[in-house]
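Engineer: any chance you could fold what I've pasted below:
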Amino acid sequence: MTKRLENRLALVTGASRGIGYALARAFAREGAHVVALARTVGGLEELDDEIQAMGGSATLVPVDLKDVEALDRLGGQIHERWGKLDIFAANAGVLGRLTPLGHLKAKEWDEVMAVNVTANWRLVRSLDPLLRASDAGRAIFLSSGAAHKCKAYWGAYSVSKAALEALARTYAAEVATTPVRVSIVNPGATRTAMRARAMPGEDPETLPTPADVADTLVALAEPGLGVNGGLYDFADGRLTIRSA
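Structural biologist: Predicted coordinates for the structure are as follows:
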């Protein structure tokens, strides 16, 4: 039986834990070769062990998303080895400190923007020719409800996710006449380490797991996806499109 992502090449950022880890596993389970990016080598090695155990394959890329030169080189390296990229899952992100805007230090603001926005712009710039070289390039950006709620003390994170959505929607418009399709996903409250830091009094057992979210995102990576620029919310175990 043919797997849903048979012979596809998928790059996942933030793949050493949380949704990125689960997404890399889900892609591999469905037949994709996964290029897994993260800072944490131990988490990447654990991921590789799990992928190999299920009969899949992965290439591990330990990298800090603030290493702009490494991100700029990445496209060329993928081109030399594979000549294309079928799936780009922009998952990695940082929360930053929850505090009034006026209390944020400049370096704290800059780090959130560097990881959540600038790194993704650099990756789009680096990977765009490879996605266009695919017969069905797919770019999936993990956002947050914070981009629209704009709650007090969440300033840096909210602004960064709003900017990420603007970046993704702009990219969707630019590839509209190509086989590339862009999706934006708000995974909602999920049982991750970032969520635990943001909501320390919350019972994690009441939340969906990263695997619950990741399993639904496989549909956005499939060659048959028709929607471009769709904004999706994950809730009650399924994806609901909010706008397209």
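Engineer: rest of the way, CA atoms for contacts and neighbours
Structural biologist: Noted.
Engineer: buried stuff in stretch 227-244?
Structural biologist: Across stretch 227-244, burial judged by 16 or more other Cα atoms under 10 Å covers 228, 229, 230, 231, 232, 233, 234, 239.
Engineer: and this one, please, so the two structures can be compared:
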Amino acid sequence: MDLSSVFSLDGKVALITGASKGIGYGIAEIFAAAGAKVVISSRKQDALDEKANQLKNQGYEACGIACNVSHPEELSLLVKKTVEKYGTIDILVNNAGVSPVFGPVHETSLEAFDKIMAVNVKAPFELCRLCFPHLRKSSAASVINISSIGGISPETGLGIYSVSKAALISLTKVFAKEWGEAKIRVNAICPGLIETKFSEPLWSNEKIMTKVLQQLAIKRTGTSTEIGLMALYLASSASSYTTGSVFMADGGFSI
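Structural biologist: Presented below is the predicted three-dimensional model:
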């Protein structure tokens, strides 16, 4: 058996949100290295151009398309531009997420609640719907939703963020069950503490890190590359009989 072909994404088109840095860019880099044509998206075009050029300089096929995922009309345009550029969409990674508040859940404003839900739940739902006509034409369609360990067990100070990530897990299972007949697989990854700018308030806080490390079987933070490699498994034919599953990548935090 040629295992290199099992994990190959050669010729596939992957659309990844929240991909100008952190986990999203880590996934994009792994997918590109596996042969995929990668569309990275985030809010700022200049940041995307810089990252797309980094991928191109490594010999990969990539482009950046700006999109604020909380604006449905921009999601529609993102899908349209992706298809215009590469002709189809085989892989969708819903990675964009926000966590604008930290503290007791009862202190979360309705404005913050709506923002979290719009980006973390509503946007993945709408992007899945928009991509469906293209995914169903693919010979190996895969949707990967980036949830969080907070979606399994609420994280202290991140109450509504945790609620949104739990909803994303449920959304993953709903789409997986309904889209099975269309041969579209839908899975979720729940990262733990990954060392990115998004999570910097946590891993840069010595008091928080001391407490977190006590709960980890693997005594360190994770990397974006490690999440990217798990995503590669879910995007490739290696996981061809896997759908509706939730994968923990948390260093043993949830054991």
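Engineer: so what number do they get for TM-score?
Structural biologist: Once superposed, chain against chain, the TM-score is 0.89 (TM-score structural alignment, normalised by the length of structure 1); 238 aligned residues with a Cα RMSD of 2.3 Å.
Engineer: and the strands in structure 1?
Structural biologist: In structure 1, the strands defined using DSSP state E lie at 9-13, 33-38, 57-62, 87-90, 138-142, 181-186, 230-235, 238-243.
Engineer: how far apart are the longest helix seen in structure 1 and its match in structure 2?
Structural biologist: Determined from DSSP state H, the single longest helix within structure 1 is helix 155-174. Once fitted to structure 2, helix 155-174 of structure 1 is off its aligned match by 0.8 Å on average (mean Cα distance after the TM-score superposition for structure 1).
Engineer: give me the residues contacting that helix.
Structural biologist: With contact meaning Cα atoms under 8 Å, 6 or more residues apart in numbering, helix 155-174 of structure 1 is reached by 94-96, 98-101, 109, 112-113, 116-117, 120-121, 141, 143-144, 146-151, 181-184, 228-229.
Engineer: thought residue 15 was touching residue 36 of structure 2, still the case?
Structural biologist: No. Assessed by Cα atoms under 8 Å, residue 36 of structure 2 is found out of contact with residue 15, at 9.9 Å.
Engineer: quick one, what contacts the closest residue to residue 238 of structure 1 other than its chain neighbours?
Structural biologist: Among residues not flanking residue 238 of structure 1 along the chain, residue 216 sits closest, at 6.4 Å (Cα to Cα, 6 or more residues apart in numbering). For residue 216 of structure 1, the contact set (Cα under 8 Å, 6+ apart) comprises 237, 238, 239.
Engineer: likewise for residue 200 of structure 2?
Structural biologist: By Cα under 8 Å, 6+ apart, the contact set of residue 200 of structure 2 is empty.
Engineer: quick check: the aligned residue for it in structure 1?
Structural biologist: In structure 1, residue 200 of structure 2 lines up with residue 196, judged by TM-score structural alignment.
Engineer: repeat for residue 188 of structure 2
Structural biologist: Per TM-score structural alignment, the equivalent position to residue 188 of structure 2 in structure 1 is residue 184.
Engineer: and for its match, the neighbour number?
Structural biologist: The number of residues packed near residue 184 of structure 1 is 28, by other Cα atoms under 10 Å.
Engineer: isn't it up against residue 141?
Structural biologist: Yes. Contact status for residue 184 of structure 1 versus residue 141: in contact at 4.8 Å, counting by Cα under 8 Å.
Engineer: give the buried residues for stretch 59-79 of structure 1.
Structural biologist: So, applying 16+ other Cα under 10 Å, buried residues of stretch 59-79 of structure 1: 60-65, 68, 71-72, 74-76, 78.
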